[in-house]
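J.: The following comprises the amino acid sequence and a computationally predicted model.
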Amino acid sequence: MAEYIDAKKMVLAMLAGARAIENNKRLWGASYCYDVFGVCGDPQEISYYEAAKTLREAAEKAIGDDTRPQGGEGQDG
């Protein structure tokens, strides 16, 4: 029988991945390349920053609200 991932655990993993990418200065300006040699078609490329934004947006849509802090840590001003 197939095992299913708990939706809450998946959302937490997506948010954790996004935060890890955003906080890792080594990944700023770096890109992830899939199928570099074009074996499965054209090579695909995405910046890690764009991937983090996409992960965060997908997680927020999955839980139906905005999970960003509403003041305090991580906010400017």
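T.: Ah, there it is.
J.: C-alpha only now, for contacts and for neighbours.
T.: Fine.
J.: could you say which helix or strand contains Y32?
T.: Using DSSP states H and E, Y32 sits in strand 31-34.
J.: let's bring in a second one:
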Amino acid sequence: MKQQVLKQFLGSKKSRQLGVILPLVQAAFALLKKKPKRALLLVGVALVSSRSTKLGTVAQVLLKVFGGRGSKA
């Protein structure tokens, strides 16, 4: 039952919209912090999310894991 609800949510229009909007907001904040490379990566995540919610989620996780390396500020 729970798996079915999760599958419905991941395939819904709202989850796709969230998957696109959230990285774009994060990109705006990255630009404000003068991190244009990170902003560009986040825009890429938003583009991937617009095509596939699952791939967008994977891209966000990878960016979170590997994007934190080397940034001490």
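T.: Sure, I can see it. Since the model is a prediction, treat every value here as computed from it, not as a measurement.
J.: Please state their TM-score.
T.: The TM-score (TM-score structural alignment, normalised by the length of the second structure) is 0.42; 45 aligned residues with a Cα RMSD of 2.6 Å.
J.: list the buried ones in stretch 9-28 of the first structure?
T.: Going by neighbour count (16 or more other Cα atoms under 10 Å), the buried part of stretch 9-28 of the first structure is 11, 14-15, 17-18, 21-22.
J.: follow-up on the earlier one: the strand holding Y32 of the first structure packs against which elements?
T.: With contacts defined as 3 or more Cα pairs under 8 Å, 6 or more residues apart in numbering; DSSP states H and E, the packing partners of strand 31-34 of the first structure are strand 44-47.
J.: Remind me what the strand it packs on packs against, helices and strands.
T.: strand 31-34.
J.: before we move on, back to that, contacts for the strand holding Y32 of the first structure next, please.
T.: 43-48 (Cα atoms under 8 Å, 6 or more residues apart in numbering).
J.: residue contacts, L24 of the second structure?
T.: 42-43, 46.
J.: From these, pick the one nearest F66 of the second structure.
T.: Among the contacts of L24 of the second structure, L42 lies closest to F66 of the second structure (Cα to Cα), at 12.8 Å.
J.: any idea which helix or strand carries L55 of the first structure?
T.: In this assignment (DSSP H and E), L55 of the first structure forms part of helix 48-63.
J.: What residues of that helix count as buried?
T.: Result for helix 48-63 of the first structure [16+ other Cα under 10 Å]: buried residues 48-49, 51-53, 55-57, 59-60.
J.: Alright, calling it a day.
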